[in-house]
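Q: no sequence on this one, just coordinates:
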């Protein structure tokens, strides 16, 4: 049991994580940060889990960090720089934990997806969003850098450098329609169908060979920054050789013959 998260298993091999501070639009406080970090670390070790869905309770996906009531760990601008760096690293660690999960992650974006929430969604492998969703980079509106929690790494790779610069430098609110048009999300669905559709996608992934799926996720992550076609092919070739020799692959080939 957790205070700020709801955890379900809606299909075999699928875990659904629901950020659960709806009155705060699921803003991340100290408890949620720590509970989510522990949960992601646990899922990374759980070989029975083959796909993960992250969504939010109520009207929001995640409205960023809870600057009004984060908890005793919140630091002010007068705190030593090293302490503020550790705080920032702990927040950024959530993004790394999502990206580093061996299982594919689907962000089911149901509403406001801002700041740290946007960063979490960008770290997911697939983003499916409700027509009611909105996206925004809030830090720059607070006098901070708009580049935080992996945003300057992930966003240009997803929507392109020019669009990323527009969104990150202005901090403007991006509609679900624009997010879909710019390629931020892979599907746009009605609010009442969002979780069902996201779980359906996760179920389909979970029914595939886990080793092949996880090798595919890693290849996508590595080869997006590959120096050229040659290094990308080298990794792909090794992945195919490794996955070809598994019992799972042999059984699936046999069932199709």
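A: Cool, got the structure. This is a predicted model, so every value here is computed, not measured. Numbering: from 1, shown residues only.
Q: from here on, contacts and neighbour counts on C-alpha atoms
A: Fine.
Q: I'd like the distance between residue 74 and residue 142.
A: Computed as CA to CA, to the nearest Å, the residue 74 to residue 142 distance reads 16 Å.
Q: what about the closest residue to residue 244 other than its chain neighbours, how many neighbours?
A: Closest residue in space to residue 244, ignoring its immediate chain neighbours: residue 250 at 7.4 Å, by CA to CA, 6 or more residues apart in numbering. One way to gauge burial is a neighbour count; for residue 250, by other CA atoms under 10 Å, it gives 12.
Q: where's residue 250 relative to residue 166, distance?
A: To residue 166, residue 250 is 48 Å away according to CA to CA.
Q: ok, now residue 6?
A: As defined by CA to CA, residue 6 lies at a distance of 34 Å from residue 166.
Q: more crowded one of residue 74 and residue 142?
A: Neighbours were counted for residue 74 and for residue 142 using other CA under 10 Å; residue 74 has more, 15 against 9.
Q: Next up, the contacts around residue 159.
A: For residue 159, the contacting residues are 182-184, taking CA atoms under 8 Å, 6 or more residues apart in numbering as the criterion.
Q: take a look at this one as well, against the first:
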């Protein structure tokens, strides 16, 4: 399937170069706070992009001065009125949106331009790579409003990205993590000036695009799946299957031929 026209209420879509989609959370008047429309549109975005054969990278960022301020507190007042099963439905709706982004078959780069709080923090964690502006700041704000940091994947992803004890501290205190600390503790891949954020994300996307599409996609699948398997042997089994599949395609022979001929390979993903 080729590129499609995507129009949403809460997300602006741009295609600056072939194979790269920039999805901008677009509620700047609410610091791009999440509502049910946004959760549904994140899921729809990921499901639609998953069908685009020429997609190589998704970049996720925010409009205005925030990346995403988490669940919109104007809507949060209705949560306490929901029944237990009604609240479970609400949680599952939100979780589906973030899960769809995390499991997109191509790499996702979060270009964090400002505050990433609560569910917005979880959304940034769901990306494969995080590049932060010097204006970025992160916090697991859940405990500040009487909720648990076990929300939208935060309690699973954060201890796997940074020191578990430090993850505990960040979640229990709800304190803000600034860009320098985020870089130091490995929460983000790099920090750049605000005007360099999208150019840096696009440069990273170009580095990814230069490689075999199948190789990148199966690398992502292996890296994510092997965070969850219980043994080294299970990890090897998954890796073996990926390599066996990729040697049946056209990109590996092309890479070998290009190496011998001292030229850049021309990957097709076939």
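A: Received the coordinates, thanks. Bear in mind that the values here come from a model prediction, so they are computed numbers and not experimental data.
Q: Overlay the chains and give the TM-score.
A: Once the chains are laid over each other, their TM-score by TM-score structural alignment, normalised by the length of the first structure reads 0.94; 254 aligned residues with a CA RMSD of 1.4 Å.
Q: hang on, the earlier thing: out of the contacts of residue 159 of the first structure, which end up buried?
A: Among the contacts of residue 159 of the first structure, those buried by neighbour count (16 or more other CA atoms under 10 Å) are residue 184.
Q: Where do the helices of the stretch 101-250 of the second structure begin and end?
A: For the stretch 101-250 of the second structure, the helices defined by DSSP state H, counting those that start in this stretch cover 119-126, 154-161, 164-173, 179-184, 197-209, 213-225, 232-246.
Q: what's near enough to touch the aligned residue in the first structure for residue 63 of the second structure?
A: Taking TM-score structural alignment as the criterion, the aligned counterpart of residue 63 of the second structure in the first structure is residue 57. For residue 57 of the first structure, the contacting residues are 18-22, 25-26, taking CA under 8 Å, 6+ apart as the criterion.
Q: OK, contacts around the counterpart of residue 31 of the first structure in the second structure?
A: With TM-score structural alignment defining the correspondence, residue 31 of the first structure maps onto residue 37 in the second structure. For residue 37 of the second structure, the contact set (CA under 8 Å, 6+ apart) comprises 9-10.
Q: and if you look at the one 5 residues further on?
A: Shown in contact with residue 42 of the second structure (CA under 8 Å, 6+ apart): 97-98, 100-101.
Q: go with 6 Å
A: Residue 42 of the second structure makes contacts with residue 97, as judged by CA atoms under 6 Å, 6 or more residues apart in numbering.
Q: Now do the one helix or strand it maps to: distance to the chain's middle.
A: Under DSSP states H and E, the secondary-structure element containing residue 42 of the second structure is helix 36-49. Centroid separation between helix 36-49 of the second structure and its chain, computed with CA atoms, centre = their mean, to the nearest Å, is 13 Å.
Q: again with stretch 134-147 of the second structure
A: Offset of stretch 134-147 of the second structure from its chain centre (CA atoms, centre = their mean): 18 Å.
Q: which residues in the first structure does it match up with?
A: Under TM-score structural alignment, the match for stretch 134-147 of the second structure is residues 131-144.
Q: Name the next helix or strand downstream of the helix holding residue 42 of the second structure, please.
A: Next element after helix 36-49 of the second structure (DSSP H and E): strand 57-62.
Q: quick one: that following strand to the first structure mean distance?
A: Taken over the aligned residues, the distance from strand 57-62 of the second structure to the first structure averages 0.4 Å (mean CA distance after the TM-score superposition for the first structure).
Q: Run through the neighbouring helices and strands of that strand.
A: Using 3 or more CA pairs under 6 Å, 6 or more residues apart in numbering; DSSP states H and E as the contact definition, the elements that strand 57-62 of the second structure packs against are strand 20-25, strand 108-112.
Q: The shortest one maps to which residues in the first structure?
A: Structural correspondence for strand 108-112 of the second structure: residues 105-109 of the first structure, per TM-score structural alignment.
Q: now swap in stretch 181-199 of the second structure and tell me
A: Here stretch 181-199 of the second structure aligns to the first structure at residues 178-196, judged by TM-score structural alignment.
Q: Map residue 167 of the first structure onto the second structure.
A: Matched across to the second structure, residue 167 of the first structure falls on residue 170, judged by TM-score structural alignment.
Q: on that earlier part again, buried ones in the match of stretch 134-147 of the second structure?
A: 131-140.
Q: Could you do stretch 59-66 of the second structure as well?
A: Of the residues in stretch 59-66 of the second structure, those buried (16+ other CA under 10 Å) are 59-64, 66.
Q: Would you mind measuring the gap between the ends of that stretch?
A: Distance across stretch 59-66 of the second structure, first residue to last, is 15 Å (CA to CA).
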